[in-house]
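[1] Fold the following for me, if possible:
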Amino acid sequence: MTSSRPYIVRALYEWILENDCTPYVLVNAMADNVEVPQQFVKNGQIVLNVSPVAVMDLLLTNETMEFNGRFGGMPMDIYVPMTAVMGIYARENGQGMIFDMDDSNPEPPVPDDDGPKPTGPKPVTPKSSGPKSDTSNQKKPGLRVVK
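    Now for the predicted structure:
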């Protein structure tokens, strides 16, 4: 499957704007092909204001985030691969999402039919047959009145 990150970024961007907040994007400035003003990078990261009043020509595709912004009064074209987007959130209240940077969505492994097959006994996996009748180690749910 393709990465869900660009879809989530676009959805949260719209949600943040609809709630009259300012969308900020946290970017891994050290990732490959990232083009951001390096003088504003701190600890390998940069926070970008991507609100419509702060940027021009914002383009959010499945692969990249691109726009033109002003930094210290100087216009600059910004290019951020979606894999470098670490999160998106509202400046006013912090609502949004930080992404797991290990979320590279690798393809599932394909079985190798050409290689040798393992020999020996197959591992046995216990099957669940529903709830266990032995409740000595299980916690029973309970209700209590709270006043």
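[2] For the rest of this, base every contact and every neighbour count on C-alpha atoms.
    OK.
[3] And the strands in this protein?
    Here the chain has its strands, by DSSP state E, at 23-28, 45-49, 55-60, 64-71, 74-81, 85-90, 96-98.
[4] In JSON lines, list those along with distance to residue 7.
    Formatted as JSON lines, the strands of the chain follow (distance: least, CA to CA, whole Å):
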{"stretch": "strand 23-28", "distance to residue 7": "14"}
{"stretch": "strand 45-49", "distance to residue 7": "18"}
{"stretch": "strand 55-60", "distance to residue 7": "9"}
{"stretch": "strand 64-71", "distance to residue 7": "11"}
{"stretch": "strand 74-81", "distance to residue 7": "14"}
{"stretch": "strand 85-90", "distance to residue 7": "12"}
{"stretch": "strand 96-98", "distance to residue 7": "12"}
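[5] Now show me the structure for the sequence below, then we'll compare the two:
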Amino acid sequence: MSEISTKPYMLRAIYEWCTDSGYTPYLAVKVDSATTVPMEYVKKGEIVLNISYGATSGLKMDNDAIHFHARFGGVSREIYIPVNNVMAIYANENGQGMAFEPLLGAAPAPAPAPKAEEPAPPSLSAVPSGPALAPAPASRSEDDNGPDDGGDGGAPKGGRPTLTRIK
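    Below you'll find the predicted structure:
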């Protein structure tokens, strides 16, 4: 019997902590062929999504994937993110959360040995390491409740949040 990953449980726990604390949970995601996101918002193969209750509809976080509907530019879109593609989950207001190594193309069962032509795993470039590198939400109209809409009209007071990586 293979061991069950703790990652989906940690994602749900950080999401619950964010919502209970009044923070806005954000996901940093590595985009590949297994993800369903609006490609016009993908930058450098990554996307940052607001997954708060007010920005999503029908949010479901199970052990294999996160899926929900969200509005982008006023248009409702279906979003599907394999848990393996999640690079980080954090509170937008203070950057507290958790970072992960994305396991692109990995199945829940043990994956086969990597081929020689496959590149090394990507770095966590979407994870903020300082105020200048925090992900910037895509611009939105006032009536848009899209995943990058933090609800406060911009960055929180005191500058942009940072994600502290704890090992």
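[6] if we can go back for a sec, any chance of the strands of the first structure in a markdown table, with distance to residue 4 of the first structure and mean neighbour count too?
    Listed next are the strands of the first structure as a markdown table, based on distance: least, CA to CA, whole Å; neighbours: other CA atoms under 10 Å:
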| stretch | distance to residue 4 of the first structure | mean neighbour count |
| --- | --- | --- |
| strand 23-28 | 16 | 22 |
| strand 45-49 | 21 | 19 |
| strand 55-60 | 13 | 15 |
| strand 64-71 | 13 | 18 |
| strand 74-81 | 14 | 16 |
| strand 85-90 | 12 | 23 |
| strand 96-98 | 13 | 16 |
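[7] Relative to residue 34 of the first structure, tell me which of the ones you listed wins on proximity.
    The closest of the strands of the first structure to residue 34 of the first structure is strand 74-81. By CA to CA, the value is 4.9 Å.
[8] Residues touching that closest one, excluding its own?
    Contact partners of strand 74-81 of the first structure, identified using CA atoms under 8 Å, 6 or more residues apart in numbering, comprise 27, 33-37, 63-70.
[9] Show me what residue 11 of the second structure aligns to in the first structure.
    With the correspondence set by TM-score structural alignment, residue 11 of the second structure lines up against residue 9 in the first structure.
[10] How many residues are close by that match?
    Other residues near residue 9 of the first structure number 25, with proximity taken as other CA atoms under 10 Å.
[11] now the helices for the first structure?
    Applying DSSP state H to the first structure gives helices spanning 5-18.
[12] quick one: residue 42 of the second structure and residue 12 of the second structure, what's the gap?
    For residue 42 of the second structure, the distance to residue 12 of the second structure equals 24 Å [CA to CA, to the nearest Å].
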